[in-house]
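Peer 1: Quick check, what structure comes out for this input:
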Amino acid sequence: MAYALVTLFLFCFSLLPSAYLRYYPFRSIVQSPTRHVLLCGHLYIFLFEFVLLGALFSRGFLKMESGMFQFLYFFCYLPHLLLLVLTVRPFWFRHLFVLGLQAIYMIFIHTLSLEVYKLFLPDAWHMNRSLPYFCIYLFLFFLGMPLALRTMGRLFTPEQLTSPRSAFWPYLGPVPLLLCYYHANQGYFILNPDELFQPALQIYTLITLGMLVLVALFLVLSIQGGLQQVQKMFRLKEQNLQLQEQLNDINSYAVSLRKEQQELAILRHDSRHQLRMLAELAENGEFEEAEKHLLELRKEVADK
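Peer 2: Here you go, the predicted model:
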């Protein structure tokens, strides 16, 4: 019973690093309260599933047999998936894309774990023991975690997540999951020595897995470059709008300047006329009339 509980504990625990790997690309826009909700939610799911599976195995409803953990994985990982998707939203297709990349990484680690298991622990492999597999799987998963986090962490930036959604995500989001779909028949944990020890099958598995990883890396680099181009286009659009506003301001200033020049030209013309009239009045000795005219001009200037 202790062996089964340790195996179940490692199985439930193996789902947590995968959940964190899916969360990592969105970490830049997640606030502290949401982080607390995610942390507590994943821990509660882990504890609930561990207790539930322990009860089912102890009462004989489930048995430690080949393919059981493959069956349990899809049901046990679903709550972790829904927690993140419903908490960090609305990025449905981007969540789907990250899920596909995480699935490719898990398939890669899963295959390496099986090969290491078969190579170094053939007796345990033939005895259909799951505990050594989960130990090897978790070790390799954490060993490659820094590179996986670095690759996934550079996928999205806060500007890309907060900017309007790109039109290509509904088409590109499911691609990684479709690419790793044909690997699903390998299962999460398959113990079949008659088939999996065949050299031809091992070589085929490694080649297809290598191609899958290369395609995933190509997708990440392509998406990263495409998103950077989109951000550059948004920045250029903002710069063009700012330039257009500056041009509008300059045009408004030029219009007001032309208007002021026209008013000054009219003022100069009126001033010449008034000065000529005052000069004529002064030459004719009509000083009272000239003074009266000056007072009228002063009043007009004051009113303006």
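
Peer 1: only C-alpha atoms for contact and neighbour calcs from this point on.
Peer 2: Noted.

Peer 1: So for the helix or strand harbouring Leu16, what gets flagged as buried?
Peer 2: Take DSSP states H and E as the rule and Leu16 turns out to sit in helix 15-23. Neighbour-count burial for helix 15-23, counted by 16 or more other C-alpha atoms under 10 Å, picks out Leu15, Leu16, Ser18, Ala19, Tyr20, Leu21, Arg22, Tyr23.

Peer 1: how many other residues sit next to Tyr77?
Peer 2: Neighbourhood size, Tyr77 [other C-alpha atoms under 10 Å]: 19.

Peer 1: excluding its backbone neighbours, what's nearest it?
Peer 2: Leu15 (6.5 Å; C-alpha to C-alpha, 6 or more residues apart in numbering).

Peer 1: before we move on, back to that, gap between the helix holding Leu16 and the chain center?
Peer 2: Helix 15-23 sits 15 Å away from the centroid of its parent chain (C-alpha atoms, centre = their mean, to the nearest Å).

Peer 1: Check which helices and strands it is in contact with.
Peer 2: Counting contacts by 3 or more C-alpha pairs under 8 Å, 6 or more residues apart in numbering; DSSP states H and E, helix 15-23 is packed against helix 68-87, helix 92-120, helix 145-153.

Peer 1: Which is the succeeding secondary structure element to that helix?
Peer 2: Criterion used, DSSP H and E; the element after helix 15-23 is helix 32-58.

Peer 1: Report the angle between that following helix and helix 15-23.
Peer 2: Orientation check (axes from the mean of the first three to the mean of the last three C-alpha atoms, to 10 degrees): helix 32-58 against helix 15-23 gives 150 degrees.

Peer 1: What are the buried residues along helix 32-58?
Peer 2: For helix 32-58, by 16+ other C-alpha under 10 Å, it's Leu38, His42, Ile45, Phe46, Glu49, Phe50, Leu53, Gly54, Phe57.

Peer 1: Would you do the same for the sequence below? I want to compare the two.
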Amino acid sequence: MDNVFVTVFLFCFSLLPMAYLRYYPFRVIATPREQRILIVGHLIIFAAEFLLVAALFILGYAPMQGSVFQKLYFVCYWPHFLLLLFTIRPFWFRHFFVLGLQGIYAVFLHTATLLLLKQLWAQTTYFASLYFLFYLGLLLINFPGMVWLIGKLFTRKQLLRGRQPTAFWKYLGFVPLLLTYYQGSMGYATLLQQIQDLSDIHLYMLVSRMILVIIGIVLVLSVRSGYRQVCIMLRAKERSMAIQEQLREIHDYADTMQKEQQKLAIMRHDSRHQLRMMAELVEGGHYDEAERQLLAMRKELKQQ
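Peer 2: Next up, the predicted model:
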């Protein structure tokens, strides 16, 4: 009985660090209200799943075996994921991308834990408890590195821009999840039970899942690098548009100056003509007419 409660507690508790890992890239836009919803929601899910899974084993509806926990893990992580998915939205494809990265991490930890406990495989009574103790130990030891890796996966600016539909994430979002499904469906636990010489299998599974981790890291670095390149291109486009705007303003100013010069040329021509007429009027003794012309010129200048 005590072993059941300890094992189920460790199983349910192992889901919480992964829930935080899925939340961490989105922390930059999470409001205090959303943070409270996530904290309370995850704790409620943890308590509910602990009671339900414990009752499942105590009442004899499921045997205490590794294959049962694999199925339960697949079922029990969905409430945590859906809580995050509908609390911080509408970044659906980004959520699945982070879920896939977390899945790669979990598959690698699962393999490493089984390799550490391969000598204890026959001790079925306490194997599940030992498995989750080792699994949580490896999880917590490597957790800071994983947090660092995905901590800057999304920036606040990127996520806020991401509220608009992005075709890029529709194609990339499920890639880590598909890789995780492929590796997770290879039946490692079944092979361990059926094959006598396990050395080659151990090496193959460890290498293949290390490669999977490397692929996950490359995906994260590609997303970061790609976003930086997009930012550089956007800044270059903004500078180009600013230069075009300045050139347009200079062109408009040059057109204005050209029109003003044309007006001045017309005014100089008219002024010379009017002064010539006034000189002729004065020379001819037509002082009244010259005065009227002078007043008309003064009135015209005031209007301009």
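
Peer 1: on that earlier part again, correct me if wrong: the residue nearest to Tyr77 of the first structure contacts Pro79.
Peer 2: No - with contact defined as C-alpha atoms under 8 Å, Leu15 of the first structure does not reach Pro79; the gap is 10.5 Å.

Peer 1: quick one, strands of the stretch 101-250 of the first structure?
Peer 2: For the stretch 101-250 of the first structure, strands defined by DSSP state E, counting those that start in this stretch do not occur.

Peer 1: ok so, going back, possible to save the buried residues of helix 32-58 of the first structure as CSV with distance to Pro199 of the first structure?
Peer 2: Output for the buried residues of helix 32-58 of the first structure, formatted as CSV (distance: C-alpha to C-alpha, whole Å):
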residue, distance to Pro199 of the first structure
Leu38, 43
His42, 40
Ile45, 40
Phe46, 38
Glu49, 37
Phe50, 37
Leu53, 36
Gly54, 37
Phe57, 35
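
Peer 1: if we can go back for a sec, average offset of the helix holding Leu16 of the first structure relative to the second structure?
Peer 2: Here the mean offset of helix 15-23 of the first structure against the second structure after fitting is 1.1 Å, by mean C-alpha distance after the TM-score superposition for the first structure.

Peer 1: got the angle for that helix vs helix 92-120?
Peer 2: Going by the same axes, to 10 degrees, helix 15-23 of the first structure makes 140 degrees with helix 92-120.

Peer 1: who's in contact with helix 15-23 of the first structure?
Peer 2: Identification of contacts with helix 15-23 of the first structure by C-alpha atoms under 8 Å, 6 or more residues apart in numbering yields 42, 46, 77, 80-81, 84, 95, 98-99, 102, 106, 148-149, 152.

Peer 1: make it 10 Å
Peer 2: For helix 15-23 of the first structure, contacts defined as C-alpha atoms under 10 Å, 6 or more residues apart in numbering pick out 27, 30, 35, 38-39, 42-43, 45-46, 73, 76-77, 80-81, 83-85, 88, 95-103, 105-106, 138, 141-142, 145, 148-149, 152-153.

Peer 1: what range in the first structure matches the longest helix along the second structure?
Peer 2: Taking DSSP state H as the criterion, the second structure has its longest helix at helix 199-283. Residues 199-283 of the first structure are matched to helix 199-283 of the second structure when aligned by TM-score structural alignment.

Peer 1: Report the distance from that stretch to the chain centre.
Peer 2: With C-alpha atoms, centre = their mean, you get 27 Å for stretch 199-283 of the first structure.

Peer 1: Next, the mean deviation of that stretch compared to the second structure.
Peer 2: So stretch 199-283 of the first structure averages 1.7 Å relative to the second structure (mean C-alpha distance after the TM-score superposition for the first structure).

Peer 1: the inter-axis angle of the helix or strand containing Leu8 of the first structure versus helix 32-58?
Peer 2: Per DSSP H and E: Leu8 of the first structure is located in helix 2-13. In terms of direction (the same axes, to 10 degrees), helix 2-13 of the first structure departs from helix 32-58 by 150 degrees.

Peer 1: In the second structure, which residues correspond to helix 2-13 of the first structure?
Peer 2: Helix 2-13 of the first structure maps onto residues 2-13 of the second structure, going by TM-score structural alignment.

Peer 1: Tell me which residues of the matching stretch come out buried.
Peer 2: Neighbour-count burial for stretch 2-13 of the second structure [16+ other C-alpha under 10 Å]: Val4, Phe5, Thr7, Val8, Phe9, Leu10, Phe11, Cys12, Phe13.

Peer 1: would you turn those residues into CSV with distance to His251 of the second structure?
Peer 2: Output for the buried residues of stretch 2-13 of the second structure, formatted as CSV (distance: C-alpha to C-alpha, whole Å):
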residue, distance to His251 of the second structure
Val4, 81
Phe5, 79
Thr7, 77
Val8, 75
Phe9, 74
Leu10, 72
Phe11, 71
Cys12, 69
Phe13, 68
